[in-house]
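Undergrad: Whatever this is, show me its structure:
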Amino acid sequence: MLNVLANRVYRHLFFAQVIALVGTGLATVALGLLAYDIAGTRAGAVLGTALAIKMIAYVVVAPVAGAFAETLPRRAVLVTLDLVRAGVAVALPFVTDVWQVYVLIFLLQSASAAFTPTFQATIPDILPNEKEYTKALSLSRLAYDLESLISPALAALLLTMISFHSLFLGTVIGFVASAALVVSVLLPSPVAKERRGIYDRTTRGIRIYLATPRLRGLLAVCLAVSAAGSMVIVNTVVIVQSSFVLDQSATASALAAFGGGSMLAALVLPKLLERVADRSVMLAGTGLLIGGLLLTTGVASFPALLALWAVLGIGYSIAQTPSGRLLRRSAHTEDRPALFAAHFALSHAAWLLTYPLAGWLGATLGLTAAALALGVLALVGLVSAVLLWPAADLDELMHTHDDLLPDDPHWSEGHHHRRNRHTHGFVIDRLHREWPHSP
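TA: So this is what the prediction gives:
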């Protein structure tokens, strides 16, 4: 897996991602503790609302950012957004009221909503080989998991020496270091084949996404992933510090268990995906999330919680890591920034539902009711994915063109059948606006 780091450009971007994620992870731990410091036992509700605001920023800003991703130099965009995030993070230690948390989270995550899709869409252009790109996806998942493992452990160590407010300094350092690494390389910026209006550029990614069956199934999987992830992220601090009456270090340890399980899954996924189809792997991971959520309703000890959080981490990684492969297959190179932005926005719309659901159900009806409701929601996601995503997910499809002239150059692509039919690698674009029905 690590041989993909021989590519200098990808290596710099990968380490930029790792450093920024560790800083973000410290801020995540600190934000949970800040919410508990301000709101006490209702910290889950406060944190759930704060994270819902984060999702609003993601859903609203990402498609607009994707519209401009093909017209602006990627390196300048990524560096500027890193510095903006660093500037906002400087203000977080000085928060004293809940409304201030909400405002700063919106500003910080608006910058992230523009940064992440641009970053993700750059990787397949740097690594066009599918095997290398799959390894990069697993490394990226591993980076997220290492953050989940290292950041809480590092936070637990630092909390023995400093106030949790000081953890936000790590976020600032992470974003500045990330910007420095991005500056050190040249990044490709695909040139659009045709000029498009702002409306077309803003909505194109979402139109491609919703017209592609495998991506509609992916969105349903994302609903299950967000249900499980919200239970862990929002309610871990309440479960550990209120239900089990343990300290902040135990909260960090529980989050680390979740990250450890996810990291374990990321290590085995590249080999697994060489033998098993993306659909089967992702649906299996979704089933694991459902089982874990339902078992959460009966967790009675801290060691049991650690084991269960590790299982949820495994399912979390298996269910979502291959998503980049699906996105890469489903669009032309010039459309990838818009499609990645659409996935970012639509998948986080699911978190917009599950974050406040996890927080407010936990605060009003109890943690058992929250876990049960989220488990049922994840089951809805699994059933929807099975129905929306065909098991025979082919790249090349036979389709018709009733509106093309016989001498149109497009007929030369793929294999031309009788009359107005031909077969080639199919994605939604200007000439293919609807997915073909099975013959």
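Undergrad: use CA for all of it now, contacts and neighbours both
TA: Fine.
Undergrad: Wait, residue 259 touches residue 145, no?
TA: Yes: contact criterion CA atoms under 8 Å: residue 259 and residue 145 qualify, at 4.7 Å.
Undergrad: Tell me where this protein has strands.
TA: 396-400, 415-416, 421-425 (DSSP state E).
Undergrad: could I get those strands as TSV with mean neighbour count?
TA: Putting the strands of the chain into TSV (neighbours: other CA atoms under 10 Å) gives the following:
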stretch	mean neighbour count
strand 396-400	17
strand 415-416	12
strand 421-425	16
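Undergrad: CSV please, covering those strands and showing distance to residue 72.
TA: Output for the strands of the chain, formatted as CSV (distance: least, CA to CA, whole Å):
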stretch, distance to residue 72
strand 396-400, 32
strand 415-416, 37
strand 421-425, 29
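Undergrad: Now show me the structure for the sequence below, then we'll compare the two:
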Amino acid sequence: MPNCLSNPIFLRLYIAQTISLFGDALTWLGLALLAFELAGTDAPILLAGALTLRVTAFTILSPFAGIIADRFDRKPILIITHLGRMLLVCLLPFVNSIWQIYALVLGLNIFNAFFTPTYQATIPLVTGETDYPQAIALSSTTYQILGVFGPGIAGILALFIGARELFFWDGASFITAAILIATLPGNLRAIPTTQSRLVGNIRSDLQIGTVKLWTDSPIRYGLMMQLVASIVGAQILVNTVGYVRGTLNYTAVEYGWVMMGFGLGATLGTIAIGIYPQSRSKIITLLSGGAIVSTALIGANYVGLIPLILLWSIAGCGQSLINLSMQTLIADRTPTNLQGRVYGAHFAWSHLWWAGAYPLAGWLGTTFPDRTFLYGSLGGITLLSIVHFLLKPDRFTHTHSEYSHTHSHQHDLPHQHEHQTNLKSEDRLPDGTLARTTHQHPHLHPQFQHVHSYSDISHEHSGFH
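TA: Purely as a prediction, here's the structure:
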């Protein structure tokens, strides 16, 4: 980590991102409290609608945001997205109707959809090839840490200054981050490419990524496990505020503690993925994550504050096991030249699951307020069973990128071809044709594959070129 932080441009960009992430924590905790204030027992419907708008904006706009980030200077994009969010969050304290919340949340996440991929693409640009893995790891770790402590800090602030006043602090965080980015020297323009991407090319790229997701059986299995995680996870994000504030009659501070528990569990799941042997089957990890997150909620409607924090920590761990395993599974099974398109398609499909899961959670929260977590858990367990028994692959092919090597190559008399280097005179017959000779030359394999069984004991290699 110290190597990447010694880069003054990345250091300033990283500080700006950290301040912005803390502002996001204030936004969503304040929004949940505001929804409960305006809608009371109907808060799950309001919160579900707001979160659905969030993931819808991400799904539709983020692929185009990546294209814009490759073509224009990224500094003004980052500044504008911060200033736009600052203006919108400072309007949230004055809302008095539900439609105003929906409009402001949609605007916030339009800016967010352009900020996130632009920032992610800027890290390698400012750090260079040597330090960018460290920089990405540091940014990811910071995101997880603020996911743990951000809601708790926001809950304490809300207790002293009020839920609506949180949004002014949020606005201050965004304008501070924008100022830091504006003081960066030079521009943040990517190296221009000689090939222009037309609309038809973009459409083709999206189709290629989607086809890979749905035709590769292990990736398809992981994508459906993410559907399980979204159905159960939406119950937590939508209905926790009503249960803690309404059923248990606690304050915003205790609500922050519960959501802090969910973030802590997600962080522990991330650590578990890091120390779990990578040679083991990711299918097992995906199944374990689905089982953990689905069963954690089954008794949540009947427990108090401390057991609820524990259950939410367990659920957060299950979420991380699924999501991070899916990320590495795509990297393992996709050639390098296709990974960008596959990750883009995965981003859209995984957010589409949440776009359906949030309204379902809102309906359960208002229709069955005393059993919402129970029904969400049973739905997740049912879907988990169907996915596992119908879609679990028994074997899969592990695909590597192309590689080049040198090996011996023998010619018989009928087999001739030209080489870049000249053969010795003794390798030719008197008439000038090649004699039988053994020599070495570079040889390129476009891809090679391993066919694995899930016993993790033996496997086959099937190279082709």
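Undergrad: so what number do they get for TM-score?
TA: Once superposed, chain against chain, the TM-score is 0.79 (TM-score structural alignment, normalised by the length of the first structure); 409 aligned residues with a CA RMSD of 3.7 Å.
Undergrad: Looking at the strands of the first structure, which is nearest to residue 58 of the first structure?
TA: Nearest of the strands of the first structure to residue 58 of the first structure, taken as CA to CA: strand 421-425 at 31.1 Å.
Undergrad: same for the closest one, what does it pack against?
TA: Here strand 421-425 of the first structure touches strand 396-400, strand 415-416, going by 3 or more CA pairs under 8 Å, 6 or more residues apart in numbering; DSSP states H and E.
Undergrad: now for the shortest one, which elements pack on it?
TA: Counting by 3+ CA pairs under 8 Å, 6+ apart, the packing neighbours recorded for strand 415-416 of the first structure are strand 421-425.
Undergrad: again, but for the longest one
TA: Applying 3+ CA pairs under 8 Å, 6+ apart, one finds that strand 396-400 of the first structure makes contact with strand 421-425.
Undergrad: just how off-centre is the strand it packs on within its chain?
TA: 33 Å (CA atoms, centre = their mean, to the nearest Å).
Undergrad: Also stretch 177-192 of the first structure?
TA: Centroid separation between stretch 177-192 of the first structure and its chain, computed with CA atoms, centre = their mean, is 21 Å.
Undergrad: Longest helix in the first structure, by number of residues?
TA: The residue-count maximum for a helix in the first structure (DSSP state H) belongs to helix 8-39.
Undergrad: So which bits of that one are buried?
TA: 9-36, 39 (16 or more other CA atoms under 10 Å).
Undergrad: mean shift of it relative to the second structure?
TA: By mean CA distance after the TM-score superposition for the first structure, the fitted helix 8-39 of the first structure averages 1.8 Å away from its aligned residues in the second structure.
Undergrad: what residue of the second structure takes the place of residue 244 of the first structure?
TA: Under the alignment (TM-score structural alignment), residue 244 of the first structure pairs with residue 248 in the second structure.
Undergrad: err, residue 359 of the first structure, not the other one
TA: Using TM-score structural alignment, the equivalent of residue 359 of the first structure in the second structure is residue 362.
Undergrad: you'd agree that match is up against residue 239?
TA: Yes: the criterion here is CA under 8 Å, and residue 362 of the second structure meets it with residue 239 at 7.3 Å.
Undergrad: hey, what's in contact with both of those two?
TA: Each of residue 44 lies in contact with both residue 362 of the second structure and residue 239 under the rule CA atoms under 8 Å, 6 or more residues apart in numbering.
Undergrad: measure residue 426 of the first structure to residue 396 of the first structure for me?
TA: Counting by CA to CA, to the nearest Å, the gap from residue 426 of the first structure to residue 396 of the first structure is 6 Å.
Undergrad: repeat for residue 414 of the first structure
TA: Going from residue 414 of the first structure to residue 396 of the first structure by CA to CA gives 9 Å.
Undergrad: surely the match of residue 244 of the first structure meets residue 302?
TA: No: using CA under 8 Å, residue 248 of the second structure is not in contact with residue 302, being 10.3 Å away.
Undergrad: Next, the angle from the top helix by length along the second structure to helix 8-39.
TA: Counting residues, the longest helix found in the second structure (DSSP H) is helix 98-161. Angle of helix 98-161 of the second structure versus helix 8-39, following axes from the mean of the first three to the mean of the last three CA atoms, to 10 degrees, is 110 degrees.
Undergrad: Centre of the chain to helix 98-161 of the second structure, how far?
TA: 12 Å.
Undergrad: Residue 142 of the second structure: neighbouring residues, count only.
TA: Residues near residue 142 of the second structure, counting by other CA atoms under 10 Å, number 17.
Undergrad: now it, nearest residue through space, not along the chain?
TA: Closest residue in space to residue 142 of the second structure, ignoring its immediate chain neighbours: residue 18 at 7.0 Å, by CA to CA, 6 or more residues apart in numbering.
Undergrad: Show the contacting residues for the equivalent of the one you found over in the first structure.
TA: Aligned by TM-score structural alignment, residue 18 of the second structure pairs with residue 18 of the first structure. Applying CA under 8 Å, 6+ apart, one finds that residue 18 of the first structure lies in contact with 143-144, 147.
Undergrad: out of the helices and strands packed on strand 421-425 of the first structure, which comes closest to residue 88 of the first structure?
TA: Nearest to residue 88 of the first structure among these is strand 396-400 (46.4 Å), distances taken as CA to CA.
Undergrad: Please work out the angle formed by the directions of that closest one and strand 421-425.
TA: Between strand 396-400 of the first structure and strand 421-425, the angle comes out at 150 degrees (the same axes, to 10 degrees).
Undergrad: For residue 167 of the second structure, what is the corresponding residue in the first structure?
TA: Matched by TM-score structural alignment, residue 167 of the second structure corresponds to residue 168 in the first structure.
Undergrad: how much space between the closest residue to residue 349 of the first structure other than its chain neighbours and residue 123 of the first structure?
TA: Distance criterion CA to CA, 6+ apart; nearest residue to residue 349 of the first structure, sequence neighbours excluded, is residue 59 at 6.0 Å. Counting by CA to CA, the gap from residue 59 of the first structure to residue 123 of the first structure is 22 Å.
Undergrad: So for these two, which sits in the more crowded spot?
TA: Ranked by neighbour count (other CA under 10 Å), residue 59 of the first structure and residue 123 place residue 59 first, with 25 against 20.
Undergrad: my read: that one touches residue 350, true?
TA: No: Residue 59 of the first structure sits out of contact with residue 350 when judged by CA under 8 Å, with a separation of 9.6 Å.
Undergrad: burial of the closest residue to residue 1 of the first structure other than its chain neighbours, as a residue count?
TA: Once flanking residues are discounted, residue 1 of the first structure sits nearest to residue 135: 5.5 Å by CA to CA, 6+ apart. By other CA under 10 Å, 22 other residues sit near residue 135 of the first structure.
Undergrad: Now do the same contact list for residue 135 of the first structure.
TA: 1-2, 4, 270.
Undergrad: Right, I'll call it a day here.
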